[in-house]
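Peer 1: What follows is a predicted structure for the sequence shown.
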Amino acid sequence: MSVAGNFSARLPAQLRANLTARTALMPAAILVLVALMVVPLPAVLLDLFFITNIAVALIVLMVAINIRQPLDFSAFPTVLLYATLLRLALNVASTRVVLVHGHEGTDAAGHVIEAFGNFLVGGDYVVGLFVFGVLMIINLVVITKGAGRVSEVAARFTLDALPGKQMAIDADLNAGLMTAEEARARRAEVTTEADFHGAMDGSSKFVKGDAVAGVMILAINIIGGLILGIVSHDLTLADAARTYLLLAVGDGLVAQVPALLLSIATAMVVTRVGKTQDLAGQVGMQLGITAPWLPVGVILALLGLLPGMPLLIVVPAAGAAFWLALHRRPTAPAGPAATDETNDAGAQSGARIDWADVADTAPAALDIGFALVSLVDEARGAPLMGRITAVRRQLSKSLGFVLPQVRVRDDLGLSPFRYRITLAGVVVGEDEIFPDDMLAIEAGPISTVLPGRECADPAFGLPARWIDPAEADLAEAAGYTVVDPSAVIGTHLNQLLGLHAHRLLGQDDTQALLDTLAETAPALAGALSPKLLSAAVVTQVLQRLLEEGIAIRDLRSIAAALVAAAPKSQDPAELAELIRPALGLALVQQLAGVKGALLAVALDPGLEGLLVQAVRANPGAAHPFDPALVTRVAEAAASACAPLLAAGSRFAIVTVPQVRRPLWQLLRARVAGVAVLAFPDIPDDRDVEVAAIIGTAPARAAFGPPQGDS
């Protein structure tokens, strides 16, 4: 109560009045309809409501003619319901007046009914009954039945196509062909379309039922009027028939003319095809072409040669057809590009180069050869698009930020079975797959070697072979890991996106992360940016963390560490090193589990001293080590880590803080995937087991945790 009252109090007085009037309008309209059925009305009010009914039907018909697509008149089913209720209520009210006061004369039920009755009956009520019957047949059998059938089929087909349309939207979203806002708008449009056609399927039954009710009400008025006129008012059969038949037919016509207009409007709405033009423009464009009018003119001219044909009518009609054939477009438009105006516009557009033509806004893209298009074909379920969505969702959860969309496009420059993964236009991976085969990967001991096309797994380089899908069960029994082609690309994409995640995080993403943090920790977010650090600096810090495979899910801890470290430095590289101890628990837990000892590879003190001296001699340098020293360290590290890598052990190279980042840069390409930690990164309560020392024998007995910085 208080919330609604406060909200209403803040609205301007005029707006509140408009809202109140609009809210009360529909209930008032329903009450009026009910009153028409139960309260006797004078003839003057009947005339007023009959004219209103005709005006409503005309308005609905004009709107139906001028809409471009059915959804432009999405309120049509509800409007049709209210119009039908209004017409039925008027039928009840007019029937009461006809039966009660019909003996008083043909104007007893109002001048509208009398005028329609005289116009249709024309002095002969028998002819009037037959004419009214013809109108009812046209409305009930032809228009209403056809519109109802079209509504039923459109509703069924729209509902059947709904899952495919939703998948198409997801595919376009994953391919980067639309934004998230555009996808939401299209989903809402698809849902509204399904709801509309479902409502039209039901509301078309209103029109049919109204037509049937009109026939029954006419019969009631005629039979009841004859009985009352003869029995109660002492009229002769001829006088009763003349009076009550005129009133009954006039009443029925007053109701059925608007019903016929609404039936036509319903048929127009449900049969509309296309979204770019209204009905007049669409019909004019498609009928206003040369080819059909010439034979029409010839046939009309031949008809004029028949004996007895009215030449004054046939000859002008044939002349008009010949004139249209000479002055309309020469060919039918096959599509938007077929008209001269569109061709001119297309030529001008082709000659104009826009910034969008030279800029690729998709950070990540997947180019595929034409033989792989079946993997993104909606008719086959687009398995690759679903796989890409799953990869993005999983990586976004694990890394801590929303990965951008991956644009999928076919590239005729690629070989048919090849795909290529690019980040910011730079190729980071490519390989070849076969969409009709399965990839059998030798991930362990193999009991039986299967025939197939030998290759290497794109993601991990393991020996593999492409086999026939019928041999998948046999391959799994032999020890192979069998995956489908979309999973092969998905795994490769997952690996590369995770490896290059730092290149996908932009300043806008960082700002979105900070905005999200502000919802749960507003004081912390406000203290960090822009007060202490700009969004650009925070972005560079997060990029350095992601570059080393450190997730940024715990943004609260990262932000708190940055707030504490900001007074010491504003350099992103130094800040990234300063906040690492705050993330040490998560780093060690990722390698050693919750309680296990960290398996570490240490540096020989002499070698570590050389590295420290090199860093101090070249402060701030990206590569401070001498090339000869780089070769020695790389070989020693590879030798020391080889047994651990072969055994599948999870370990980290541990060194002093000054050397950590340069050493990681040195080893990242030579000992891939190995973490390099500084001693402060390891929590004091975690045990460390030294498995090897770089610079001495690669395998060494276990020592206790290293002491100090050496």
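Peer 2: It's in.

Peer 1: CA atoms for contacts and neighbours, from now on please.
Peer 2: Noted.

Peer 1: which other helices and strands contact the longest helix along the chain?
Peer 2: Counting residues, the longest helix found in the chain (DSSP state H) is helix 180-227. On a contact count with 3 or more CA pairs under 8 Å, 6 or more residues apart in numbering; DSSP states H and E, helix 180-227 meets helix 76-101, helix 145-174, helix 237-270.

Peer 1: contacting residues for the residue nearest to residue 380 when sequence neighbours are not counted?
Peer 2: Excluding the flanking residues, the one nearest residue 380 by CA to CA, 6 or more residues apart in numbering is residue 374, at 7.2 Å. Counting by CA atoms under 8 Å, 6 or more residues apart in numbering, residue 374 touches 380, 382, 435.

Peer 1: ok, those vs residue 405, which is closest?
Peer 2: residue 382 (16.2 Å; CA to CA).

Peer 1: That closest one: how many residues sit nearby?
Peer 2: By other CA atoms under 10 Å, the residues close to residue 382 number 18.

Peer 1: distance of it from residue 161?
Peer 2: Per CA to CA, to the nearest Å, residue 382 is found 15 Å from residue 161.

Peer 1: ok, now residue 131?
Peer 2: Counting by CA to CA, the gap from residue 131 to residue 161 is 43 Å.

Peer 1: what's the answer for residue 536, then?
Peer 2: 46 Å.

Peer 1: quick one, which of these two is more surrounded?
Peer 2: Legend: neighbour count by other CA under 10 Å for residue 536 and residue 161, higher for residue 536 (16 against 13).

Peer 1: Flag every buried residue along the strand or helix carrying residue 390.
Peer 2: Per DSSP states H and E: residue 390 is located in helix 383-399. Within helix 383-399, the residues that count as buried by 16 or more other CA atoms under 10 Å are 383-389, 391-392, 395-396, 399.

Peer 1: ok, second structure coming up, stack it against the first:
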Amino acid sequence: MKIRDLGVLAAVIMIVAMLIIPLPTWLLSFLIIINITLSLLVLLVAMNMREALDFAIFPSVILLLTLFRLGLSISTTRAILAQGDAGDVVETFGEFVTGGNILVGLVIFMLLVIINFIVITKGSERVAEVAARFTLDAMPGKQMSIDADLNAGMISEKEARERRDKVSKESDFYGAMDGATKFVKGDAIASIIMVFINLLFGIIIGMVQLGYEMADAATHFSTLTVGDGLVAQIPALLISTATGIVVTRAASDGNLGEDIANQLFAQSKLLYIAGGAILLLGLFTPLPEWITMPIAAVLIGGAYFINNKQKKSDDPEELLEIEEEVAADTMKSPENVVNLLNVDPIEFEFGYGLIPLVDATQGGDLLDRVVMIRRQLALELGIVIPVVRIRDNIQLQPNEYRIKVKGNEMARGELLLDHYLSMSPGDDDSIEGIDTIEPSFGLPAKWITEKVKEDAEMLGYTVVDPPSVVSTHLTEIIRANAHDLLGRQETKQLIDHLRENYPILVEELTPTPLSIGEIQKVLARLLRENVSIRNLPIIFETLADYAKVTSDTDVLTEYVRQGLARQITSQYVSGGDSLKVITIPGKIEKLIADSVQQTDHGNYLAMNPQDSQNVLEAIAKEVEKVSFMEQSPIILCSPGIRMYLRQLTERYFSQIPILSYNELDANVEIQSVGVVNVE
């Protein structure tokens, strides 16, 4: 432990000891001065802090100083009653305040107690209670605001994490302050009780045990009681004032002194009025002019000074020069150019007519929907979706939007905010509306009004509101481009997260035999074919098994797919249903296998163009047949040619899954609904 830690522990132990062990009067005097010093220091810190969390330890400080003060009160009470002497400090305070008049001293002391207990402590307690309640109630709104700023790209993940921590700490702080004010209140009550004990029992002990006369006992012990009360109440008053300052501080960029100067004396006109009022009081009332005239002069002079200062700061030419200098310095700064090079991973741009989508004051909830989209895709795909940058673009049509991935436009659409998008379940076209195309899946649809919405739903139409349309479109675009969003940096984050629970597995795989770039290629290939990488332990186990055999990332991807057989099977088979597939005959598989060229840089398919055309046409024919059966087409082939068949069909049938026999669970029933035949 460090010396300062030992010092704090020793101080706490000493405070507890003071409650039991009698202390010499010289030590009591020393500790009383220390108590006053610490209380004054706490008050100065409270006045100069800019926000509550700058003095986050304040509730604990209140507890320790209150305990210290109570320990001193008990020690001084013991010394007064046992010896009739509590040290020079207590006696000096008592004699100075009383000035030879005990009644005046008692009255002054009681006034201090009343001010501390009823005014400052009571008010601080109430403010702390209300602040704690409202801070707790405001937490959900603050968290949602942070999520909205994060999704809008206004802050980074690190900044969002820091702001969430700050919100949590503020809630804890004001909750602790609500309890700490109870210590201050209890201390004030205890001080009043101790005064009566010292005064009453002091006089009795002085007369019975120490042999004082009644008048002498009353004078002596009243002086000591007032002195003891003052040395306890002055630090208590300082701590109570500091507590009031802390709990009443609003959001500000300056300390208390700066805020008073900038806000209380900011308007020169009001100072002129106040100075004139004081001047009139001095001239037309019996109030002494030697008091009112200097005050009025100070107020009017200060108003004149502030007014001249504001005129200089508001000079248009000076402001223009300052702005030009700032702009010139900004343009000269190398960071200004560097920031222009940043490309957002995902961008959502919209015309000014779609502003209500993102404006919470107009009921827009797109920012909240984006949060849910990121969470949903993280669960589905196993990657952390980057922040979606949302901004308006005056170059777009009012109702138009577009989605970009890494600076490249991936989709564009148009919304009618006062309409609903309806899609017919069949050939029914009786609903009136504006013909359009559903942006996510390219289905024919119509924009309909609120009046015909119920009729459309009764006829079986699928009716969707504009925010849901754009949310679905954004989800599908992100899902289709997830492999482009997973770079080396994102892969490193996934590896670090996996390392927390599987350190040995990660150490065995990377940096040797596979680098982060090679792992990223495998994961990206899985995402390209809509295979979730959330089960990273199995993926890394498989890579660790086969990375020593081959370094070809295409081949390693095939091994990983086989390792994820249960996941892939459950992705396409639900419940006890059988898997309906289009199969590839041995003739075509042999043709593809014979067309594979092996090189030092990997294997690739080099099929004759005519043969490729024939195979693609045959696949298209079978896919069309299956689509007419209202089933999702799935192609099944042998493991040896799966990745080459994917290379052949990827440009034309990228959305159709191609599976191998080794990627299916042994218990699943396979039903062939078509065979790819080449004439």
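Peer 2: Yes, it's here. Since the structure is predicted, the reported quantities are computational estimates derived from the model, not experimental observations.

Peer 1: rewinding a little: what separates the residue nearest to residue 380 of structure 1 from residue 416 of structure 1, distance-wise?
Peer 2: 12 Å.

Peer 1: how many other residues sit next to the aligned residue in structure 2 for residue 142 of structure 1?
Peer 2: Aligned counterpart of residue 142 of structure 1 in structure 2: residue 119 (TM-score structural alignment). Using other CA under 10 Å, residue 119 of structure 2 has 12 other residues around it.

Peer 1: Could you report the distance from residue 119 of structure 2 to residue 370 of structure 2?
Peer 2: The value you get for residue 119 of structure 2 to residue 370 of structure 2, if CA to CA is used, is 50 Å.

Peer 1: go on, residue 156 of structure 2?
Peer 2: 16 Å.

Peer 1: now swap in residue 66 of structure 2 and tell me
Peer 2: In terms of CA to CA, residue 66 of structure 2 sits 50 Å off from residue 370 of structure 2.

Peer 1: Next: residue 538 of structure 2.
Peer 2: Residue 538 of structure 2 is 30 Å from residue 370 of structure 2, by CA to CA.

Peer 1: Next: residue 444 of structure 2.
Peer 2: Residue 444 of structure 2 is 26 Å from residue 370 of structure 2, by CA to CA.

Peer 1: And for residue 268 of structure 2?
Peer 2: Distance from residue 268 of structure 2 to residue 370 of structure 2, by CA to CA: 49 Å.

Peer 1: Nearest the geometric middle of structure 1, what residue?
Peer 2: residue 183 (3.2 Å; CA atoms, centre = their mean).

Peer 1: which residues of the stretch 251-400 of structure 2 fall in helices?
Peer 2: Taking DSSP state H, counting those that start in this stretch as the criterion, the stretch 251-400 of structure 2 contains helices spanning 256-259, 268-284, 289-313, 316-332, 334-340, 366-381.

Peer 1: Quick one, which of those gets closest to residue 48 of structure 2.
Peer 2: Of these, nearest to residue 48 of structure 2 by CA to CA is helix 256-259, at 6.0 Å.

Peer 1: list the contacts for the counterpart of the residue nearest to the centre of structure 1 in structure 2?
Peer 2: Residue 183 of structure 1 maps onto residue 160 in structure 2, with residues paired by TM-score structural alignment. Contacts for residue 160 of structure 2 were tallied using CA under 8 Å, 6+ apart; they are 146-147, 150.

Peer 1: which of those tops the neighbour count?
Peer 2: In terms of neighbours by other CA under 10 Å, the contacts of residue 160 of structure 2 top out with residue 150 at 23 neighbours.

Peer 1: my read: it touches residue 156, true?
Peer 2: Yes. With contact defined as CA atoms under 8 Å, residue 150 of structure 2 counts as touching residue 156 (6.3 Å).

Peer 1: I'd like to know which of the contacts of residue 374 of structure 1 is nearest to residue 459 of structure 1.
Peer 2: residue 435 (17.0 Å).

Peer 1: what's next to stretch 285-297 of structure 2, contact-wise?
Peer 2: 274-276, 278-279, 281-283.

Peer 1: Can I have the buried ones of these as a PyMOL selection?
Peer 2: A single PyMOL command selects the buried members of the contacts of stretch 285-297 of structure 2 (16+ other CA under 10 Å):
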select buried, resi 274+275+276+278+279+281+282
